[in-house]
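Engineer: Provide a 3D model corresponding to the input given below.
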Amino acid sequence: MRPDQATTAETQSATTTVTDRDAAVDPNRETTTVTVRCTGHVRDAVGTHELEFTFEGDQLRDFLESFFEVYDLEAMLIAETEADATHSGWAPVPDDLPGTWRKNPEGEQTRPYARVCINGRFNEHLGGFEAGLDDGDRVALIYPFMFCC
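Structural biologist: So this is what the prediction gives:
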């Protein structure tokens, strides 16, 4: 099989999974359809870099719950505790940080290096998991490959 055929087969598989799930969506509830873009480890797990996904509701929280039912990525992306969301880092953090620094509450944070973006903006700047989503929005699930020397 040629590499381009494998990519097509993977894309069809991902599309089929979403289509099968879409049939189970309750037609009496409001649904939202977004374009999901996947990078790094997320792309490997999903099998494609982009797909459309329909879910019940209109918030990022609704999307993530539905997406994680189809793709078992919650443990990869979402931190359960503050310790899971924090990397030790190399530089000490100053006591008085400039500007306004706000984190999502515990349980609504991503793991170190993993990010969720809506239309190119980090979800923390849009209301966290309560951020609203509209049809046609782009949700990026980012967990880059990290290499060392």
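
Engineer: hey, let's count contacts and neighbours off CA atoms from now on
Structural biologist: Fine.

Engineer: which strands and helices sit next to the lengthiest strand in the chain?
Structural biologist: The longest strand of the chain (DSSP state E) is strand 31-39. Judged by 3 or more Cα pairs under 8 Å, 6 or more residues apart in numbering; DSSP states H and E, strand 31-39 is in contact with strand 50-56, strand 138-143.

Engineer: got the angle between the longest one and strand 31-39?
Structural biologist: Counting by axes from the mean of the first three to the mean of the last three Cα atoms, to 10 degrees, strand 50-56 lies at 150 degrees to strand 31-39.

Engineer: residues in contact with strand 50-56?
Structural biologist: 14-15, 18, 22, 25-26, 29-38, 62-63, 66-67 (Cα atoms under 8 Å, 6 or more residues apart in numbering).

Engineer: just the buried residues out of those, in PyMOL syntax.
Structural biologist: A single PyMOL command selects the buried members of the contacts of strand 50-56 (16 or more other Cα atoms under 10 Å):
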select buried, resi 14+15+18+22+31+32+33+34+35+36+37+38+62+63+66+67
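
Engineer: before we go on, could you also do this sequence so I can check it against the first one:
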Amino acid sequence: MTTATQSTETARTTVTVKCTGHVRTEVGEPEFSYAFEGDTLGEFLDDFFESYDVEEMLVAETEEEASTDGWADPPEELPGTWEKNPEGEQTRTYARVAVNGKFNEHLDGFDTELDDGDRVALIYPFIFCC
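Structural biologist: Just a heads-up that it's a prediction; the model follows:
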């Protein structure tokens, strides 16, 4: 008797990583290819953070780390649709993660599917004040 076997292999995806600001300083390169097991932004980030110690720089653990008071009072009625990623899937204030030029919260957050050749930008700008 023969039984069918199912493949338990996980997809391997290769993306182009672009780093700016403090992330670039920590990683040491502005742009490079990166292969990981899986096909979502969350799987990419988990794998990437094992290789590069920049998670604390990019990902907010609390709502307080993900927001700022801003410099101006917002209007009573905000234009368009405003959505946030769920807690634990938000970036720190001023830090951003983008896939092919779109911020992850405008896609499917950390569930955003990635294909070979996609561009993932890890952004944490230098901020200087007064």
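
Engineer: also compute the angle for the longest strand of structure 1 relative to strand 138-143, please.
Structural biologist: Going by the same axes, to 10 degrees, strand 31-39 of structure 1 makes 40 degrees with strand 138-143.

Engineer: how big's the offset between strand 31-39 of structure 1 and structure 2?
Structural biologist: Following the fit onto structure 2, the mean deviation recorded for strand 31-39 of structure 1 is 0.3 Å by mean Cα distance after the TM-score superposition for structure 1.

Engineer: residues in structure 2 aligned with that strand?
Structural biologist: On structure 2, the counterpart of strand 31-39 of structure 1 by TM-score structural alignment is residues 12-20.

Engineer: on that earlier part again, and the helices and strands packed on strand 31-39 of structure 1: which comes nearest L97 of structure 1?
Structural biologist: Among those, strand 138-143 comes nearest to L97 of structure 1, with 26.1 Å by Cα to Cα.

Engineer: which residues does E10 of structure 1 contact?
Structural biologist: Contacts of E10 of structure 1 (Cα under 8 Å, 6+ apart): 47-48.

Engineer: which other residues reach the longest helix along structure 2?
Structural biologist: Across structure 2, the longest stretch assigned as helix under DSSP state H is helix 41-51. Here helix 41-51 of structure 2 makes contact (Cα under 8 Å, 6+ apart) with 36-38, 55, 109-114.

Engineer: would you mind giving me the ChimeraX syntax to select the buried ones in these?
Structural biologist: Burial among the contacts of helix 41-51 of structure 2 is assessed by 16+ other Cα under 10 Å; the matching ChimeraX selection reads:
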select :36,38,55,109,110,112,113,114
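
Engineer: tell me which of the helices and strands packed on strand 31-39 of structure 1 sits nearest to I78 of structure 1.
Structural biologist: Closest to I78 of structure 1 of those is strand 138-143 (Cα to Cα; 10.8 Å).

Engineer: superposed on structure 2, where does that closest one end up, distance-wise?
Structural biologist: Strand 138-143 of structure 1, aligned to structure 2 and superposed, deviates on average by 0.4 Å (mean Cα distance after the TM-score superposition for structure 1).

Engineer: what's the match for C129 of structure 2 in structure 1?
Structural biologist: Under TM-score structural alignment, C129 of structure 2 pairs with C148 in structure 1.

Engineer: can you find the partner of E89 of structure 2 in structure 1?
Structural biologist: Mapped onto structure 1 by TM-score structural alignment, E89 of structure 2 lines up with E108.

Engineer: now for that match: which residues touch it?
Structural biologist: 78-80, 128-129.

Engineer: let's go with 10 Å and repeat that
Structural biologist: Residues near E108 of structure 1 by Cα atoms under 10 Å, 6 or more residues apart in numbering: 61, 78-82, 85, 124, 128-130.

Engineer: kindly report the same for R37 of structure 1.
Structural biologist: Counting by Cα under 10 Å, 6+ apart, R37 of structure 1 makes contact with 43, 48-52, 117, 138-142.

Engineer: so it versus C148 of structure 1, what's the distance?
Structural biologist: 25 Å (Cα to Cα, to the nearest Å).
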